[in-house]
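Next input, structure requested:
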Amino acid sequence: MFTGIIETLGIVSNIDRNGGNLDVTIQSSITSELKIDQSVSHNGICLTVVNIESDHYTVTAIQETIAKTNIGEWSVGDEVNLERGMRLGDRLDGHIVQGHVDQTAICISAEEGNGSWEFRFSYDQEANNITIEKGSITVNGVSLTVVDSEAGEFSVAIIPYTYDNTNFKHIAIGSTVNLEFDVVGKYIARLYGFRDIR
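Modelled structure (predicted):
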């Protein structure tokens, strides 16, 4: 379980194909605090640490993860948003994030204005996920509030701190991002059969 509050950025240092899986090695300032079998959110993807060497650690993504996220597009040198699992008793500064990416989206606009940035994303409606204005959304692991919600599109506002300390500074028109929709909203929508209402 995560909060969507990014701890630090990691750098992809190696990517290996292992059958249908991807072994991704990350260089990070928090590596010394990790342990084998620990779950870490990488751009919103919950992945398990399988190896640690010096300030590098490795995680493995299976085919299901590769198919549903943007991990297959990562390259050596890319910056990745990192968050370790939340501890019981901590403040929940973001919202409840599972680290289970629902689908990807494409950035269709990125505009700077008056000290903040507004990003708009488009996603496939066929997956039956929804956003609502002022609701929560996780983009590349970052807990955000939806500014504007339309059918298959939404926008978020990014403050300078978030822009500078996450990989939002690398997102441009055409970039693919990972989305996790609000888990409470998903359960309510499923329960009441509202998942096709936009």
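
okay, CA-based contacts and neighbour counts for the rest of this
OK.

so what's residue 52 up against?
Residue 52 is in contact with 31, 35, 36, 58, counting by CA atoms under 8 Å, 6 or more residues apart in numbering.

Counting neighbours, which of those end up buried?
Using 16 or more other CA atoms under 10 Å as the burial test, those include 31, 58 as buried.

for the chain, longest helix please?
The residue-count maximum for a helix in the chain (DSSP state H) belongs to helix 183-192.

re earlier: show me the contacts of residue 52 that map onto strands.
residue 58 (DSSP state E).

quick check, nearest of the contacts of residue 52 to residue 164?
Proximity of those to residue 164 (CA to CA) peaks at residue 31, which lies at 21.2 Å.

measure that closest one to residue 191 for me?
40 Å (CA to CA, to the nearest Å).

counting contacts, what elements does the helix or strand where residue 107 lies pack onto?
Using DSSP states H and E, residue 107 maps to strand 103-113. For strand 103-113, the packing partners by 3 or more CA pairs under 8 Å, 6 or more residues apart in numbering; DSSP states H and E come out as strand 116-122, strand 176-181.

Contacts only, for residue 71.
residue 65.

quick one: it and residue 116, what's the gap?
27 Å.

any idea how far the nearest residue to residue 169 once chain neighbours are set aside is from residue 20?
Distance criterion CA to CA, 6 or more residues apart in numbering; nearest residue to residue 169, sequence neighbours excluded, is residue 163 at 5.4 Å. Per CA to CA, residue 163 is found 34 Å from residue 20.

now do residue 157
37 Å.

Now the second one, please; I'll put the structures next to each other:
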Amino acid sequence: MFTGIVEEVGKVSSIKKSGSNLDIFINAKMTAELKIDQSISHNGICLTVVSINDDDYKVTAVQETLEKTNLGNLRASDPVNLERGMRLGDRLDGHIVQGHVDQTATCKEIKEKDGSWEFTFEYDPEIGNITIEKGSITVNGVSLTVVNSKKNEFSVAIIPYTYNHTTFKNLVVGDRVNLEFDVIGKYVKRISEFS
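So this is what the prediction gives:
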């Protein structure tokens, strides 16, 4: 479980194809504190640390993950939002995030708003996910509040701190992002389908 509060922006050191899997090597300050088998959120995707070498650690993404996320678009030197799993007893500063990406979206528009930014994302509504006004959404692992919720798009307001301490500063129109919709909303929607 995660909170969607990014701890660090790491950098992709290298990527290697391994059958249908992708081995991703990440350079991060937190590497010295990691251990093998630990779960880390990478742009909102929960991946397991499989090896550690100096300041780099390795995770492996299987075909299923590559098909449902934007991990296949990563290249060496790309920034990655990182968050370690939350500890029981800590404050929940974001919202409950599982690290299981529901689908991707495309950045449709970026507006500078005199000290903040508004990012608009478009997603395929046929998959069945929904947003609600002032509800929670995770974009590339960042816990955010939905504004301007529509059937196939939504916007989020980004404060300067979030912009400067995540990969939002690197996003451009047309980029593909990972979305995890609010877990409580997913359960409510699923239960109502059976009522």
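
And the TM-score, once the two are fitted together?
TM-score of the superposed chains, computed with TM-score structural alignment, normalised by the length of the second structure, equals 0.99; 194 aligned residues with a CA RMSD of 0.7 Å.

distance from the strand holding residue 107 of the first structure to the second structure after superposition?
Following the fit onto the second structure, the mean deviation recorded for strand 103-113 of the first structure is 0.4 Å by mean CA distance after the TM-score superposition for the first structure.

and the closest residue to residue 61 of the second structure other than its chain neighbours, how many neighbours?
Nearest non-adjacent residue to residue 61 of the second structure, counting by CA to CA, 6+ apart: residue 22, 5.2 Å away. Neighbour count of residue 22 of the second structure, defined by other CA atoms under 10 Å: 19.

tell me the SS of the equivalent of residue 22 of the second structure over in the first structure?
Residue pairing (TM-score structural alignment): residue 22 of the second structure is matched to residue 22 of the first structure. Under the three-state scheme (DSSP: H, G, I helix; E, B strand; the rest coil), residue 22 of the first structure adopts strand.

how about the strands in the second structure?
Here the second structure has its strands, by DSSP E, at 8-18, 21-27, 39-42, 45-53, 56-61, 79-84, 103-112, 117-123, 136-139, 142-147, 153-158, 176-181.

Pipe these into TSV and attach distance to residue 94 of the second structure per row.
Formatted as TSV, the strands of the second structure follow (distance: least, CA to CA, whole Å):
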stretch	distance to residue 94 of the second structure
strand 8-18	15
strand 21-27	24
strand 39-42	14
strand 45-53	16
strand 56-61	24
strand 79-84	12
strand 103-112	20
strand 117-123	18
strand 136-139	9
strand 142-147	5
strand 153-158	14
strand 176-181	13
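
between these, which one is nearest to residue 130 of the second structure?
Closest to residue 130 of the second structure of these is strand 176-181 (CA to CA; 7.4 Å).

And the closest one, what does it pack against?
Using 3+ CA pairs under 8 Å, 6+ apart: strand 176-181 of the second structure touches strand 103-112, strand 136-139.

Identify whichever of the helices and strands packed on strand 103-113 of the first structure lies nearest to residue 8 of the first structure.
Nearest of those (CA to CA): strand 176-181, 17.4 Å.

about what we covered before: hmm, who's touching the strand holding residue 107 of the first structure?
Identification of contacts with strand 103-113 of the first structure by CA under 8 Å, 6+ apart yields 68-70, 117-124, 127, 171-180.

at 7 Å what do you get?
68-70, 117-123, 172-179 (CA atoms under 7 Å, 6 or more residues apart in numbering).

How about stretch 25-37 of the second structure?
Under CA under 7 Å, 6+ apart, the answer for stretch 25-37 of the second structure is 10-15, 48-51, 55-59.

and it, how far from the chain's centre?
Centroid separation for stretch 25-37 of the second structure versus its chain: 18 Å, with CA atoms, centre = their mean, to the nearest Å.

With stretch 50-59 of the first structure instead?
Using CA atoms, centre = their mean, the offset of stretch 50-59 of the first structure from its chain centre is 21 Å.

and that stretch, which residues are buried?
50, 52, 56, 57, 58, 59.

ok, now how distant is the residue nearest to the fifth one when sequence neighbours are not counted from residue 56 of the first structure?
It refers to residue 58 of the first structure. Using CA to CA, 6+ apart and skipping the chain neighbours, the partner closest in space to residue 58 of the first structure is residue 25 (4.2 Å). Distance from residue 25 of the first structure to residue 56 of the first structure, counting by CA to CA: 6 Å.

With residue 135 of the first structure instead?
36 Å.
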